[in-house]
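[1] Sequence and predicted model, in that order:
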Amino acid sequence: MSSNRKKAIVGNHVSHAKNRVKRLFKPNIHKHKFWVEAENKFITLTVSAKGMRIIDKKGIDAFLSDIRAQGVKV
């Protein structure tokens, strides 16, 4: 489950001849293990690159409390 709810969006692949073909732009999502000092264990989350930047900014404890408040089981 992605922590910041990223999903693919639809766009066009445009060739040099300006032919347009539908394509998907997929988010940059990865599984990543984070060390949670308060729980003294690793937690594996599926996060996007932007999600990792948010975790770096807010801290993993604040991030986990926010997503747990939304009802996500971690």
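    Sure, I can see it. Numbers count the residues shown, from 1 in each chain.
[2] from here on, contacts and neighbour counts on C-alpha atoms
    Will do.
[3] Break down the chain into its strands, ranges please.
    For the chain, strands defined by DSSP state E occupy the ranges 9-14, 20-25, 29-36, 41-48.
[4] just those: most buried one?
    Across the strands of the chain, averaging neighbours per residue (mean count of other C-alpha atoms under 10 Å) puts strand 41-48 on top, at a mean of 15.
[5] also this one, for the comparison:
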Amino acid sequence: MTKICQITKRKTTRGNHRSHAMNTTKRKFFINLQYHRFWIPQEKKFIKIRISKKGLRMINKLGIQKIYKKYINAKKEINHGKK
């Protein structure tokens, strides 16, 4: 499974290790992903999503209902565009 946040759509970025002599080697910067369960009171069910810590902070600030609506609408648009 790829390391992508389901809310913010952030993913792994690439960069360089730089030694003291300024030699470069490729490396990856991984995001801080966590699995988290949220209760959706409108649908009376839990959802389990893979979310970054930044996404978790967004949910704490805006609320799970608002974020969940955006997430569902975005998912519908993606699926509608494929057909």
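    Nice, I can see it. Please read all numbers here as calculations on a predicted model, not as lab measurements.
[6] Output the strands of structure 1 as TSV; include the columns distance to I55 of structure 1.
    Formatted as TSV, the strands of structure 1 follow (distance: least, C-alpha to C-alpha, whole Å):
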stretch	distance to I55 of structure 1
strand 9-14	24
strand 20-25	23
strand 29-36	10
strand 41-48	10
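[7] Of all those, which one comes closest to M1 of structure 1?
    Across those, the minimum distance to M1 of structure 1, taken as C-alpha to C-alpha, is reached by strand 41-48, at 5.8 Å.
[8] corresponding residues in structure 2 for that closest one?
    Using TM-score structural alignment, the residues of structure 2 aligned to strand 41-48 of structure 1 are 45-52.
[9] and for the matching stretch, what are the contacting residues?
    4-8, 31-40 (C-alpha atoms under 8 Å, 6 or more residues apart in numbering).
[10] switch the cut-off to 6 Å
    For stretch 45-52 of structure 2, contacts defined as C-alpha atoms under 6 Å, 6 or more residues apart in numbering pick out C5, Q6, N32, L33, Q34, Y35, H36, R37, F38, W39, I40.
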